[in-house]
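J.: What follows is a predicted protein model with its sequence.
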Amino acid sequence: MEQRFEAYLDHLCDSLGHVDRHEGLRGYCQGLMLPLARKSVEPLAAGIDPHAVRARHQSLHHFVAKSDWSDERLLERVRAWVEPALLREKGTECYWIVDDTGFPKKGKHSVGVARQYC
């Protein structure tokens, strides 16, 4: 499983341009795979590197919020990875349904206390 995940990340890194962005993507994806209750940058940083949370938080935040990479190119690489698996069975219809992540908002004092999408 770990080798397949690394191969997938290698495939995705090709879309990021400069090699300095690769570690950010790897850390972010690794954090998303951890069994954490919250998946924002700070808990991801703590889960990935508990001894250097502040530094990891800064690097993950930079990758997510400030680094110059194309989400369209990254999603194209995701599609290029997934599509062959979907099309393996000749003569069968196959669908890839992608849903965003949403959760019920907690609390009564914020604007828009309905479903919160992230």
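T.: All right, it came through fine.

J.: Please count neighbours and contacts with C-alpha atoms only from this point.
T.: Noted.

J.: Let me see the contact set for residue 39.
T.: Residue 39 is in contact with 31-32, counting by Cα atoms under 8 Å, 6 or more residues apart in numbering.

J.: Go over the secondary structure and confirm residue 103 is in a strand.
T.: Yes: Residue 103 sits within a strand when classified using DSSP: H, G, I helix; E, B strand; the rest coil.

J.: try this one next to it:
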Amino acid sequence: MREDVDEFDAYLNNLAQALGHADRHAGLKGYCSGLVLPLSRKSVEPMAAHIDPLHASAKH
């Protein structure tokens, strides 16, 4: 399980390098992480609420 997480993190870090500015990295990682969650709705609002419930509006 941990190996899968490490591979996913490495993949996201590779994608984030293409974005340029570091401020965009967290958004990409949060969005991609939300896409692989077992949620019934894959829109930004439910994903943000699941990833960081206390800051969902800021993540959204």
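T.: Thanks, I have it. Remember, it's a predicted structure, so these values are computed and weren't measured experimentally.

J.: mind listing the helices for structure 1?
T.: 2-13, 22-33, 41-48, 53-61, 71-86 (DSSP state H).

J.: ranking these by burial, who's on top?
T.: With neighbours taken as mean count of other Cα atoms under 10 Å, those reach their highest mean count in helix 41-48, at a mean of 20.

J.: who's in contact with that one?
T.: Taking Cα under 8 Å, 6+ apart as the rule, helix 41-48 of structure 1 contacts 27-28, 30-32, 34, 36, 38, 52-54, 56-57, 60-61.

J.: which residues in structure 2 does it match up with?
T.: Counting by TM-score structural alignment, helix 41-48 of structure 1 pairs with residues 44-51 of structure 2.

J.: Against structure 1, what's the mean shift for that stretch, could you check?
T.: If you overlay the two and look at stretch 44-51 of structure 2, the average distance to its match in structure 1 is 0.7 Å (mean Cα distance after the TM-score superposition for structure 1).

J.: tell me the contacts of residue 22 of structure 1?
T.: 13, 16.

J.: Next, name the residue at the spatial heart of structure 1.
T.: The centre of structure 1 sits closest to residue 29, judged by Cα atoms, centre = their mean, with a distance of 4.9 Å.
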